[in-house]
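Novice: Structure, please.
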Amino acid sequence: MTSGQTFQLSGRPAKTTVLFFYPKDNTPGCTTENMAFRDLHDKFQAAGAEIYGVSRDSLRSHENFKAKLGLPFELISDPEEALCQAFGVMKMKKMYGKD
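Specialist: Alright, predicted model coming up:
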């Protein structure tokens, strides 16, 4: 996690934890998604929720991405796809009819 801590879903300090998954740092859609969560961060906090973004990118990539966008929440690096698999977010991509 970008804070240098290890993420554990159990025992989170907030009453609600929001995990959002995205494919890759610094891509147009993922940048837009992260900026939307950034812009709504205060409302999530007011509701007692903590936000965490998850992708397979490295911590170094996450640190740069977080600084570039001014993200007030942590990003979780999941290079082995353990968290992605646990939540079933990994799907086979089809492009032009090919897997």
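
Novice: From now on I want contacts and neighbour counts done on CA atoms only, so please keep to that.
Specialist: Noted.

Novice: Tell me where the chain has strands.
Specialist: 16-21, 49-55, 74-77 (DSSP state E).

Novice: Compare the ones you listed and report which one is nearest to Leu83.
Specialist: Proximity to Leu83, assessed across those by Cα to Cα, is greatest for strand 49-55 (8.3 Å).

Novice: Quick one: residues contacting Leu19.
Specialist: For Leu19, the residues meeting the contact criterion (Cα atoms under 8 Å, 6 or more residues apart in numbering) are 51-54.

Novice: Now show me the structure for the sequence below, then we'll compare the two:
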Amino acid sequence: MQNDIAIKEKFENDEKVAAIMEDASITAQVKYSLFNHKSTRAMKTSVSTIDRGVVIGCVAKSDAVKSLVGKLAKDIRGAIPTCFWFQTFWFQA
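Specialist: This next block holds a predicted model:
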């Protein structure tokens, strides 16, 4: 029995596709982490990742929530939290 399996050369776009997939994976992990935490579950957030740099935008109720969102993003392996955009609002009783 003769096995004639040939390995083709690597495509030029392989690294670009891998980087895009990595960014998508990081975005999904950050969104999942925010959704899973009881304090950030109901927040409307936007998460995007470019070259492993995570950009998060949300409306936060307090500085503690801002800190929590940043910590959750930093805990994702491979993520580099670069920019957080928060709009803070306060409730009056």
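
Novice: Could I get the TM-score for this pair?
Specialist: Comparison of the two superposed chains (TM-score structural alignment, normalised by the length of structure 2) gives a TM-score of 0.31, and 45 aligned residues with a Cα RMSD of 3.8 Å.

Novice: In a markdown table: the contacts of Leu19 of structure 1, plus neighbour count and distance to Gln45 of structure 1.
Specialist: Formatted as a markdown table, the entries for those read as follows, by neighbours: other Cα atoms under 10 Å; distance: Cα to Cα, whole Å:
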| residue | neighbour count | distance to Gln45 of structure 1 |
| --- | --- | --- |
| Ile51 | 20 | 8 |
| Tyr52 | 19 | 12 |
| Gly53 | 20 | 15 |
| Val54 | 24 | 18 |
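
Novice: Among these, which one lies nearest to Thr31 of structure 1?
Specialist: Gly53 (11.3 Å).

Novice: and the gap between the closest one and Lys66 of structure 1?
Specialist: Between Gly53 of structure 1 and Lys66 of structure 1 the computed distance is 10 Å (Cα to Cα, to the nearest Å).

Novice: same deal with Leu75 of structure 1?
Specialist: The gap separating Leu75 of structure 1 from Lys66 of structure 1 is 8 Å, by Cα to Cα.
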